[in-house]
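S.K.: structure for the following, please:
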Amino acid sequence: MPPGRLLRIQVTGRARAGKTTVRNALSLLSAEETAPIDEPGQPDPILDADLVLYILAGSLRPADRRALATVPSERALVLLNKADTIGTRWSDAATAAESHSAALGLPVYPIVAALATRTRAGTLTDADMRTLRRHRHRTDPACTLAPDLFTTPAAGTDVANRQLLLARWALHGVACALAALHHDPALSPCSLLQILHSASGIDPVHHELHRRHELTSAPCRS
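M.R.: Just a heads-up that it's a prediction; the model follows:
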């Protein structure tokens, strides 16, 4: 890539993989979001950018393999989005990412882009903290497996507060916040937000993007 030229990035993947959310989570406003891979009746987009962010959501399919086979490994970065929907623990998503990585011969990063976007744009309000502290004793993973389990009237009269909390931070964010506050009830909103940001898995992707950018933009030496 000629010195001084901006890195050209494409964000791609199958429909509903979360391409736009990932783009926002990484603040890649100048990145190109392609048409979906494997769209019925449509050709796959040409993946020819300096860096291709390939977004997976769930299982690896033949269309994903076919598309990634057209991209040199040094120009591909694979993100397993919606990692919070894989199994019941982060280790389940990490195992899935390792399996996909072995199949593709590429590193695969598990992330929850929706949570990363929330931590970039939002703050934990006093109302959020009051609701979280009120329910920090609910350490059973089952209580955050589904919205209706977390907002059940059986857990108290603050149903509306819990619904608002879910609308702002989603189940994965709420579950991580409850676990953190159960461990340390004195956490400040700022510290808890940092924990949630880390729980999104987005930081390793930021670091890898920075590394790829430096490698790609470095002047060639004879």
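S.K.: contacts and neighbour counts: CA atoms only from here.
M.R.: OK.
S.K.: and residue 4, what does it touch?
M.R.: Contact partners of residue 4, counting by C-alpha atoms under 8 Å, 6 or more residues apart in numbering, are residue 217.
S.K.: ok, now the one 4 residues further on?
M.R.: For residue 8, the residues meeting the contact criterion (C-alpha under 8 Å, 6+ apart) are 31, 49-51.
S.K.: from residue 198, how far off is it?
M.R.: 27 Å (C-alpha to C-alpha, to the nearest Å).
S.K.: what's the neighbour count on residue 16?
M.R.: 11 (other C-alpha atoms under 10 Å).
S.K.: over to residue 48?
M.R.: Using other C-alpha under 10 Å, residue 48 is surrounded by 14 other residues.
S.K.: do residue 27 as well
M.R.: A count of nearby residues for residue 27, using other C-alpha under 10 Å, gives 13.
S.K.: is it in a helix, a strand, or coil?
M.R.: Judged by DSSP: H, G, I helix; E, B strand; the rest coil, the three-state class of residue 27 is coil.
S.K.: please give the structure of this sequence too, so both can be compared:
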Amino acid sequence: MAEAPVLGWAIAAAGERDGAAASQLSAAVAAFRAPAVVEVAGRAGVGRTGVAALLDARLPEADVRDSAAIDVPGAADPDLCGDVVVYVVAGSVRRADRDTLARLDPARTLLVLAKADLAASWYDAAQTADAAGAEYGIPAAAMTTIGADDTASGRAGVVALARQRVEFALAARGDALVARVEEIAARSPAARDVLEDWLLGDDAAEIAAAAAVATVAHLPLPQSADPLDRARAWAWHRDRAATARDRRALDALVAVELRRWDPAPDGGVRDR
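M.R.: This next block holds a predicted model:
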């Protein structure tokens, strides 16, 4: 069975009342569905091109771009605004790397130590990557540039981490989509009731929950398949959340699990 289009019925219903609102909704859905932009960044000569080629071949769901080099004399550093930034270093992490990493959002950044085959040992390369990643709160991996199979070379690990970052970035777009629908509803009296129905429905709740999972990816996922048990697990984390952002995300997760658990009036499971 084909997946129902996001906001499909709401766009159709809104179009009968406010064509401009329907067009704005379609544009919001297009942005939500667009491929994630993955920028591969770093200083000149560190192996950006090789990492970009690897990810471009292995991540067909993403738009992989090899960014201009940073720390080039006489040139401004590129504005790294992709959904995911894969930052490449080689040998050691230099001052220019540290300055750039400090400006990036850890939630959308991955550190790759390329040319690990030039290090004294694979262990030294992995330790360098791990230490730098831990310093900035981002995942890190080392990889060789030539030879060996995907696992031994570290390439498989880099691709897996990048794919995880892409999945989280795409899920996190749900917050922007829901906020945009709320904005359009506020500005369109004719379509407001239709859009508020969508915002109160299961589709919006599931999209918000997917975004929330991306926000709290640093927390362990509940292991139970029972929605009520999962709601309790998320509530436990919510009551101990360190930031308002985490609390909002965990509230959304508690709400969607309770929605999944809530029985229908006839005693069956509520249709979702």
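S.K.: rewinding a little: which of the contacts of residue 8 of the first structure tops the neighbour count?
M.R.: Of those, with other C-alpha under 10 Å as the count, residue 51 tops at 24 neighbours.
S.K.: got the contact list for that one?
M.R.: Counting by C-alpha under 8 Å, 6+ apart, residue 51 of the first structure makes contact with 7-10, 75-77.
S.K.: before we move on, what about residue 53 of the first structure?
M.R.: By C-alpha under 8 Å, 6+ apart, the contact list for residue 53 of the first structure reads 9-12, 76-79.
S.K.: same thing with residue 52 of the second structure?
M.R.: Counting by C-alpha under 8 Å, 6+ apart, residue 52 of the second structure touches 40, 64-66.
S.K.: return the residue of the first structure aligned against it.
M.R.: By TM-score structural alignment, residue 52 of the second structure lines up with residue 23 in the first structure.
S.K.: the strand or helix carrying residue 56 of the second structure: how far from the chain's middle?
M.R.: Using DSSP states H and E, the element containing residue 56 of the second structure is helix 48-58. Taking C-alpha atoms, centre = their mean, to the nearest Å, one finds helix 48-58 of the second structure lying 19 Å from the centre of the chain it belongs to.
S.K.: ok, and for it, which residues are buried?
M.R.: Across helix 48-58 of the second structure, burial judged by 16 or more other C-alpha atoms under 10 Å covers 48-52, 54-56.
S.K.: in the stretch 101-250 of the second structure, which spans are helices?
M.R.: 122-136, 150-153, 155-187, 192-199, 202-215, 227-238, 244-261 (DSSP state H, counting those that start in this stretch).
S.K.: need those in CSV with mean neighbour count and distance to residue 96 of the second structure, can you?
M.R.: Shown next, in CSV, are the helices of the stretch 101-250 of the second structure (neighbours: other C-alpha atoms under 10 Å; distance: least, C-alpha to C-alpha, whole Å):
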stretch, mean neighbour count, distance to residue 96 of the second structure
helix 122-136, 17, 13
helix 150-153, 14, 27
helix 155-187, 19, 22
helix 192-199, 18, 45
helix 202-215, 21, 28
helix 227-238, 19, 37
helix 244-261, 20, 30
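S.K.: so which of those helices gets nearest residue 13 of the second structure?
M.R.: Residue 13 of the second structure lies closest, by C-alpha to C-alpha, to one member of the helices of the stretch 101-250 of the second structure: helix 192-199, at 6.9 Å.
S.K.: relative to residue 23 of the second structure, how far out is the most centrally placed residue in the second structure?
M.R.: Using C-alpha atoms, centre = their mean, the residue of the second structure that lies closest to the mean C-alpha position is residue 169, 1.6 Å off. Using C-alpha to C-alpha, we find residue 169 of the second structure at a distance of 24 Å from residue 23 of the second structure.
S.K.: could you do residue 247 of the second structure as well?
M.R.: Counting by C-alpha to C-alpha, the gap from residue 247 of the second structure to residue 23 of the second structure is 33 Å.
S.K.: now residue 162 of the second structure
M.R.: From residue 162 of the second structure to residue 23 of the second structure the distance is 33 Å (C-alpha to C-alpha).
S.K.: make TSV out of the contacts of residue 51 of the first structure and add distance to residue 85 of the first structure.
M.R.: Formatted as TSV, the contacts of residue 51 of the first structure follow (distance: C-alpha to C-alpha, whole Å):
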residue	distance to residue 85 of the first structure
7	32
8	30
9	27
10	25
75	27
76	24
77	21
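S.K.: would you mind checking the residues you listed for buried ones?
M.R.: Buried among these by 16+ other C-alpha under 10 Å: 7, 9-10, 75-77.
S.K.: any chance of a markdown table for these, columns distance to residue 181 of the first structure?
M.R.: A markdown table is the format used below for these (distance: C-alpha to C-alpha, whole Å):
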| residue | distance to residue 181 of the first structure |
| --- | --- |
| 7 | 40 |
| 9 | 38 |
| 10 | 38 |
| 75 | 40 |
| 76 | 38 |
| 77 | 34 |
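S.K.: looking at the residues you listed, which is nearest residue 132 of the first structure?
M.R.: Nearest member of those to residue 132 of the first structure, counting by C-alpha to C-alpha, is residue 77, at 35.4 Å.
S.K.: doesn't residue 104 make contact with the closest one?
M.R.: No: contact criterion C-alpha atoms under 8 Å: residue 77 of the first structure and residue 104 do not qualify, at 11.1 Å.
S.K.: can you pull out the strands in the first structure?
M.R.: For the first structure, strands defined by DSSP state E occupy the ranges 9-13, 32-33, 51-56, 76-80, 108-110.
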